[in-house]
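K.L.:
below are the sequence and a predicted model for it; my questions follow.
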Amino acid sequence: MTEQNFPRLKNDQILRAIKGDDVDKVPVWIMRQAGRYLEEFRELRKKHDFFEICQTPELACEITLQPINRFDLDCSIIFSDILVIPQAMGLTVEMRPGVGPVLPQPLTDPSHMSRLKMPNVEVELGYVGKAITLTRHKLEGKVPLIGFAGAPWTLMGYMIQGGGSSTMAQARSWLYKYPNESHKLLQMITDVLVDYLVMQVKSGAQLLQVFESHGNFLNDELFKKYSLKYFIQINKEVKRKLSSLNIPQVPMIAFPKGATLNSIEIFAKEAGYDVIGLDWTVDPKDIRERVGPNITLQGNMDPCALYSSEEEVRQRAEKMVRDFGKHRYIANLGHGILPDTPIKSVEAFIEGIHSV
């Protein structure tokens, strides 16, 4: 699919911010912006299983468009889940109410890696590509569309833990007990991710984001060995494969949530990503000083701050823009929006960003 087949883009503020061009207003989007805080999402979710939605392009498209139809956002992100990768590699993933994702048969030791397969991404994850293509057409050029994936270490954590964890103790113990096998697993995941991200661009994604949601469990040593190494490889290989297919490059966003300031500084110098997403623990002025003026930053209001009064949300949003500055900056939350966030607070957040 080539850009000539899609409607002309009308709002390119986020792409301008990434390149370092002047913007009319700071672009803003929200992680998990298509989600449970929206009544229309909850209504659709009553009728369909979570992964049924992910695997049905028409439903994934409908949900992707819900926040775009409701709010003055500057970007959309395809509705999917990072755990479609472990599914495609042969593991069962269930979304259990009140619990979240569960992998009932995790990789409890390296011998279980024999259960994994290397999928044909175009076939087994083709539904994501179809959803992206459909959504690009339905957006009618209103805003760009982000494709995404989970980073290798984050996916490894789920695959070993069998779900979320407050410690990631089993997954972290692999890094010490089974370093060679850990690298083998991370490499397998990386190889699938590269093909998956390339497929998303071929289908019409205009940006890519790679989520390292478990970066907070790694110190600087482990981050460099088991996260940064594979981020670098993903960036290089995606660009190489797109070039070999004569497909234009797209901006790549990395979100190393919870990584130390030292790790983020190293990441900015070595990883080669266009944008670094930041969680709410990072001070805007401090991180800008560390990474320099030539990296675009994204973030980073605490999702819980949206429970403030509407006026305070608006003021916090304005302050965040002033602290980051309008040059090379994309406004967002420091993690995904929470399920019971008030709609009025979302509106106030976006208004505050756009008012500066």
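P.N.:
Arrived safely. Because the structure is a prediction, the values reported are computed rather than measured. Numbers count the residues shown, from 1 in each chain.
K.L.:
could you use CA atoms for every contact and neighbour count after this?
P.N.:
OK.
K.L.:
pull the number of nearby residues for residue 327.
P.N.:
Using other Cα atoms under 10 Å, residue 327 has 21 neighbouring residues.
K.L.:
sorry, that was for residue 266
P.N.:
With other Cα under 10 Å as criterion, residue 266 counts 16.
K.L.:
gap between it and residue 254?
P.N.:
For residue 266, the distance to residue 254 equals 13 Å [Cα to Cα, to the nearest Å].
K.L.:
what of residue 239?
P.N.:
Relative to residue 254, and taking Cα to Cα, residue 239 is found at 15 Å.
K.L.:
from start to finish, how long is stretch 297-313 in a straight line?
P.N.:
End-to-end distance (Cα to Cα), stretch 297-313: 20 Å.
K.L.:
just stretch 336-344 next, same as before
P.N.:
OK, stretch 336-344 end separation, Cα to Cα: 17 Å.
K.L.:
got the contact list for that stretch?
P.N.:
30-33, 35-38, 303-304, 306-307, 310 (Cα atoms under 8 Å, 6 or more residues apart in numbering).
K.L.:
before we go on, here's another structure to hold up against the first:
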Amino acid sequence: MAEPLLVRAARRGPVERTPVWFMRQAGRSLPEYRAIREKHAFFEVASTPELCAEVTLQPVRRHDVDAAVMFADIMTPVLGMGLDVRLVEGVGPVVDRPVRTMADVEALRVPDPEEAFAPVLEAVRLVRGALRPDQAVVGFCGGPFTVAGYLVEGRPSREFAVTKRLMLTEPAVWHALLARLADTFAAYVAAKARSGADVIQLFDSWVGALSPAHYRTYVAPYSARILAAVDVPTIHFGTGTATLLEEMAAAGGDVIGLDWRIPLDAGWDRVPDRAVQGNLDPAVLLAPWERIEAEALDVLARAAGRPGHIFNLGHGVLPSVDADTLTRLAALVRERSAAPVPA
């Protein structure tokens, strides 16, 4: 069986065209997803294999993208650690009892993934069985800093002041927390890969809040542990990370995700021995088609046919984006990148 296009690109091998998928492609931008959510809560969908698989496959059928990203939340594995998490509309993940002491950390368990995440793993198997051989299943987990930030702050934050204070004034507590998260997440993504995930992405969405020195000391070893836990290709992603690209690459990842704040070619020059993913600004998809087309073609031009480019947004699809725009964009990338790519 031929390897999925995304897998070959992640390994910087020859591909017939640039693979394309979109972070957060499964979800609120799709009317068929909203119809399911009228009857089922988020975590009910994510923990019911048939519903999870259906929502995961909806954008693949509609947009004909090259990957299905498993429908889940970065807090999903945290539920298996014994913490209660609420997803509050317009806010995000909320933890009513934040993790701020060594006793709080020691109360977190590292679960057996085959038991704690059995519905998620069954959904992976269902999705893999429904896809064509050239399409990939992307499994993911949250990055250690981002998830720790939610646990320590108790809710999303822009400054991560409470998180950084813990990190810098209680380093033993911080390292114990990140070690426990890394152990859980490594087992979680390894189980996903065994169940059929072709690629694993580490979403450390808010790690750009850190300086390179703090990232290197307080986060990189734990990201490295997670990324090294699987044999399939890995994507290492964060936002606001223009100052961290070399550090992220050193921590691991066959592919480095680039957000829209750095030109794709400039970002790639910083990590020349890796594939890259990105990096159209998600807000561009709210513009007229002529502007979307021009900016998407600029991304492709900056990639210049170099082996190892995966077309994506610089972050997730905004809920207000017209689903037909994503379909049209995926078709544009397929058509305009179809020339042979040199090995």
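P.N.:
That came in fine, so what should we check first? None of the values given here were measured: they were computed from a predicted structure.
K.L.:
superposed, what's their TM-score?
P.N.:
The TM-score (TM-score structural alignment, normalised by the length of the second structure) is 0.93; 335 aligned residues with a Cα RMSD of 1.6 Å.
K.L.:
picking that back up, kindly reformat the contacts of stretch 336-344 of the first structure as a markdown table containing neighbour count, distance to residue 88 of the first structure and secondary structure.
P.N.:
Converted to a markdown table, these look like this (neighbours: other Cα atoms under 10 Å; distance: Cα to Cα, whole Å; DSSP: H, G, I helix; E, B strand; the rest coil):
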| residue | neighbour count | distance to residue 88 of the first structure | secondary structure |
| --- | --- | --- | --- |
| 30 | 25 | 27 | coil |
| 31 | 17 | 24 | coil |
| 32 | 20 | 22 | coil |
| 33 | 25 | 25 | coil |
| 35 | 22 | 23 | coil |
| 36 | 17 | 25 | coil |
| 37 | 18 | 28 | coil |
| 38 | 19 | 29 | coil |
| 303 | 19 | 31 | helix |
| 304 | 14 | 33 | helix |
| 306 | 25 | 35 | helix |
| 307 | 17 | 37 | helix |
| 310 | 19 | 42 | helix |
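K.L.:
all strands for the first structure, in order.
P.N.:
Using DSSP state E, the strands assigned to the first structure run over residues 76-77, 94-96, 100-102, 145-150, 207-212, 252-256, 275-277, 296-301, 329-333.
K.L.:
mind listing what the residue positioned nearest the centre of the second structure touches?
P.N.:
Residue closest to the average C-alpha location in the second structure (Cα atoms, centre = their mean): residue 203, at 4.1 Å. With contacts defined as Cα under 8 Å, 6+ apart, residue 203 of the second structure is in contact with 74, 140-143, 236-238.
K.L.:
residue 206 of the first structure matches what in the second structure?
P.N.:
Alignment note (TM-score structural alignment): residue 206 of the first structure maps to residue 198 of the second structure.
K.L.:
my error: substitute residue 106 of the first structure in the last question.
P.N.:
By TM-score structural alignment, residue 106 of the first structure lines up with residue 98.
K.L.:
tally of neighbours for that match?
P.N.:
By other Cα under 10 Å, neighbour count at residue 98 of the second structure equals 18.
K.L.:
before we move on, what about residue 321 of the second structure?
P.N.:
Other residues near residue 321 of the second structure come to 18 when the count uses other Cα under 10 Å.
K.L.:
which residue in the first structure aligns with it?
P.N.:
Residue 321 of the second structure maps onto residue 341 in the first structure, by TM-score structural alignment.
K.L.:
that older thread, how about the match of residue 106 of the first structure, what does it touch?
P.N.:
Contacts of residue 98 of the second structure (Cα under 8 Å, 6+ apart): 151-154.
K.L.:
dump these into CSV; add distance to residue 316 of the second structure as well.
P.N.:
Below are those laid out as CSV (distance: Cα to Cα, whole Å):
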residue, distance to residue 316 of the second structure
151, 22
152, 24
153, 23
154, 22
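K.L.:
about what we covered before: could you identify the most distant pair in the contacts of residue 203 of the second structure?
P.N.:
Across these, no pair lies farther apart than 74 and 236, at 14.1 Å, counting by Cα to Cα.
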